[in-house]
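Q: Kindly return the folded structure for what I paste below:
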Amino acid sequence: MIVASVFCRSCGYDLRGLATTGSCPECGLEVRETLTHLVDPAASRLPKLNDPRGVGDGLLGLAVTATLVTLVLVLPSALRLLGAVGLAQSTARHIDPGTAALIASGISFVGLWWARLVARGPAESPRTVAHRDLRRMFVGLGSWTLVLAACGLGMLEKPGPLVEAALVVLPMPFAIVGLLGLRGVLDLVGLRSRAYRTARSGRQSVDGLVAALAAGAIGLGLAVIGLRLDRGWLETVGHAVALASILLFLIGLLYLVVNCWWIRSSLRSPPPRLSDLVAPSASTR
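A: Predicted coordinates for the structure are as follows:
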């Protein structure tokens, strides 16, 4: 029997006091259908998180941080490209890549605080899997931040297109390690969001982000080889591959922000558990 105010999914009638096997007196919709829509049984069966609000905020913060870091890193190249076609002023197109890398590393350092919020959550979930992914995420993000800062200093010490391309590639493996850890966390926490769990389109795969990063690293590597061997066509192909990959990576990050917003909304306002709405009827006690 329903012991709390549960409003019919179809007409809004209060179903309190009705049997779960019955139907709405107003529209005839089965009570069970309203309960299934309201409760989300798949999420209700999952272990509780220690700090669901913090986990949701942390995931969204990580996604936004990754997007901002990527935008800052590509800004110098984007402005140079716009300046080449006359769409940017000469003063704006000379932002130093080393400075951009240092700014990006500072933003990435803030991401460690968001990751700490995420780490509070999975205490009641399988510890071996959850904590392995969290460690991987922390190691990847922390190493990425340090290597990116070192690369930024290297670009300031010895500027040049060859050094710039080489130093951009160096932090990428650590970013991939962090993304692989984030993938495990998303798989664990994302199940609590019906919108994320059932999305047929708009759900971003972390594997796709990793593939885009790897393709970008390969493209920059080809550009470096072309520059060293004085092969203009190879350098052009490498830059084209890198540009396309970075664009896909940015689009994927924007989708990831939306996905994390879904998860955050579900964690901040979780569906009620069936035990809070239904009690055994007197005849079955």
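Q: C-alpha only now, for contacts and for neighbours.
A: Noted.
Q: by contact count, what packs against the helix or strand harbouring Phe249?
A: Under the criterion of DSSP states H and E, Phe249 resides in helix 232-268. In terms of contacts (3 or more CA pairs under 8 Å, 6 or more residues apart in numbering; DSSP states H and E), helix 232-268 is packed against helix 52-84, helix 194-198, helix 206-228.
Q: Apply 10 Å and report the result again.
A: Helix 232-268 is packed against helix 52-84, helix 172-189, helix 194-198, helix 206-228, with contacts defined by 3 or more CA pairs under 10 Å, 6 or more residues apart in numbering; DSSP states H and E.
Q: what about the nearest residue to Tyr13 once chain neighbours are set aside, how many neighbours?
A: In space, Tyr13 comes closest to Phe7 once its chain neighbours are excluded; the distance is 5.2 Å by CA to CA, 6 or more residues apart in numbering. Using other CA atoms under 10 Å, Phe7 has 17 neighbouring residues.
Q: residues contacting Phe7?
A: 13-16, 24, 31, 34-35, 38 (CA atoms under 10 Å, 6 or more residues apart in numbering).
Q: Check which helix or strand Leu153 maps to.
A: Leu153 belongs to helix 127-157, assigned by DSSP H and E.
Q: What residues sit buried inside that helix?
A: 130-131, 133-134, 136-156 (16 or more other CA atoms under 10 Å).
Q: Let's see this one next, to set against the first:
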Amino acid sequence: MEQEQAKSPIVEGLQGMAVALSLECSRCGYELRGMLADTNCPECGEPIRLTIIESIDPAARRLSPIQFPKRVGNSITAVVAAYLLSALLAITALLIHAPVISLPHVLQSIPAKPLVLASACFGLLAFVALLPMISMYSHKELVGCRGGLSLTSTGLLVWSGSMFLAYMVLFVQSNQSGPMAMLFDTCLPAITAGIVFSGFKKLVPRLGLRSRAFRQAQGSRQRMNDLLVALVFVLIGRALIIASPGDTNLAMFGLIVMIMSLSLIVFGLGYLLRNTIWIRQALVAPPPALSDLLHIK
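A: Model prediction:
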């Protein structure tokens, strides 16, 4: 009698129910299909109800379903991946072009011009990858994403435009003067990157509501405010380099600040890509509903 009273209400609700779909134990991976939901895993003794709780996502089920979830998941992941490559190419070109940086001979031998053009092309590719979501702009389930879509699409276009401008001014017209070089190789790209990051800040968390892994992540979830602050320090570091003679301590300090900030941006975009992969997995293969997972034995 005391044992019956001590049972969890969840266990009481699972009495007489069995696992209807393929489900692996969360601890040992044992196949639980066909087993009673209120019993334990025969392999490791883990309560099956705990595996059931981990496998469903009631919070995501309460949201309005997205009409084309696979399209949205692929789109947001491709956008971040393409922009990460674009940013990497732009940063590499900036470091090669910066006169005070002593790079390894292998990197010095890489021409900066094709890197800038490739960066612009990958920025346009990121915009193209966003088009499937832009075409769903009027769908009610993406109402909360409209601001993020507008900012991200605008940011990607002006980012690519800033890369083309940098190519024309710095390499075609060969205008290498300090302030002019800083305007086109750092200031304009930083401003346009800030627009992109602001768009990601609005867009990714909205879509992330549909991913349990994203919602529960703490240290591994990228905060876009960190990247926006890093952009400010990139500008500060570049300004110190321009304002100081090449071999002074102030120029070296500016170089260190700039490189550390650029590294933070690259790693941050890498974490953001990981976050969007979680979102894609949740959209492409959503967790089953409890009514589908269990049936009356």
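Q: Any idea what the TM-score is?
A: Once superposed, chain against chain, the TM-score is 0.80 (TM-score structural alignment, normalised by the length of the first structure); 273 aligned residues with a CA RMSD of 3.3 Å.
Q: how about the helices and strands packed on helix 232-268 of the first structure, which one is nearest Gly252 of the first structure?
A: Gly252 of the first structure lies closest to helix 206-228 among those, at 6.4 Å (CA to CA).
Q: Output the contacting helices and strands for the closest one.
A: Against helix 206-228 of the first structure (3+ CA pairs under 10 Å, 6+ apart) you get helix 161-169, helix 172-189, helix 232-268.
Q: So Gln281 of the second structure is in contact with Ile76, correct?
A: No: contact criterion CA atoms under 10 Å: Gln281 of the second structure and Ile76 do not qualify, at 11.6 Å.
Q: of those two, who's got more company?
A: Using other CA under 10 Å, the more surrounded residue of Gln281 of the second structure and Ile76 is Ile76, with 24 against 18.
Q: Next, the mean deviation of the helix holding Phe249 of the first structure compared to the second structure.
A: When the second structure is overlaid, helix 232-268 of the first structure sits 1.8 Å from its aligned residues on average, using mean CA distance after the TM-score superposition for the first structure.
Q: what angle sits between that helix and helix 172-189?
A: Interaxial angle, helix 232-268 of the first structure versus helix 172-189 (axes from the mean of the first three to the mean of the last three CA atoms, to 10 degrees): 30 degrees.
Q: now helix 232-268 of the first structure and helix 161-169, what's the angle there?
A: Using the same axes, to 10 degrees: helix 232-268 of the first structure against helix 161-169 is 30 degrees.
Q: In the very next helix or strand once past helix 232-268 of the first structure, which of the residues would be classed as buried?
A: Per DSSP H and E, helix 232-268 of the first structure leads on to helix 274-277 as the next helix or strand towards the C-terminus. By 16+ other CA under 10 Å, the buried positions in helix 274-277 of the first structure come out as 274, 277.
Q: Mean distance of helix 274-277 of the first structure to its aligned residues in the second structure, please.
A: With mean CA distance after the TM-score superposition for the first structure, helix 274-277 of the first structure averages 3.3 Å from its match.
Q: So what's the gap between that helix and the chain middle?
A: Offset of helix 274-277 of the first structure from its chain centre (CA atoms, centre = their mean, to the nearest Å): 32 Å.
Q: go on, stretch 248-260 of the second structure?
A: Per CA atoms, centre = their mean, the centroid offset for stretch 248-260 of the second structure relative to its chain is 29 Å.
Q: What lies in contact with it?
A: Contacts of stretch 248-260 of the second structure (CA under 10 Å, 6+ apart): 91, 95, 98, 100-101, 230-246, 261-266.
Q: The contacts of Phe7 of the first structure in helices, which ones?
A: 31, 34-35, 38 (DSSP state H).
Q: Just the buried ones from these?
A: Buried by 16+ other CA under 10 Å: 31, 34-35, 38, out of those.
Q: got those as CSV, with distance to Trp114 of the first structure columns?
A: Putting those into CSV (distance: CA to CA, whole Å) gives the following:
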residue, distance to Trp114 of the first structure
Val31, 41
Thr34, 36
Leu35, 35
Leu38, 30
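Q: of those residues, closest to Thr91 of the first structure?
A: Checking those one by one against Thr91 of the first structure (CA to CA), the nearest turns out to be Leu38, at 56.3 Å.
Q: counterpart of that closest one in the second structure?
A: Using TM-score structural alignment as the criterion, Leu38 of the first structure maps onto Ser55 of the second structure.
Q: Would you confirm that its match contacts Glu24?
A: Yes: here Ser55 of the second structure reaches Glu24: they are 9.4 Å apart, a contact under CA under 10 Å.
Q: hmm, back to that, so which elements touch the helix holding Leu153 of the first structure?
A: Against helix 127-157 of the first structure (3+ CA pairs under 10 Å, 6+ apart) you get helix 97-119, helix 161-169, helix 172-189.
Q: Work out the gap between that helix and the centre of the chain.
A: With CA atoms, centre = their mean, you get 16 Å for helix 127-157 of the first structure.
Q: Please apply the same query to stretch 117-131 of the second structure.
A: On CA atoms, centre = their mean, the centre of stretch 117-131 of the second structure falls 16 Å from that of its chain.
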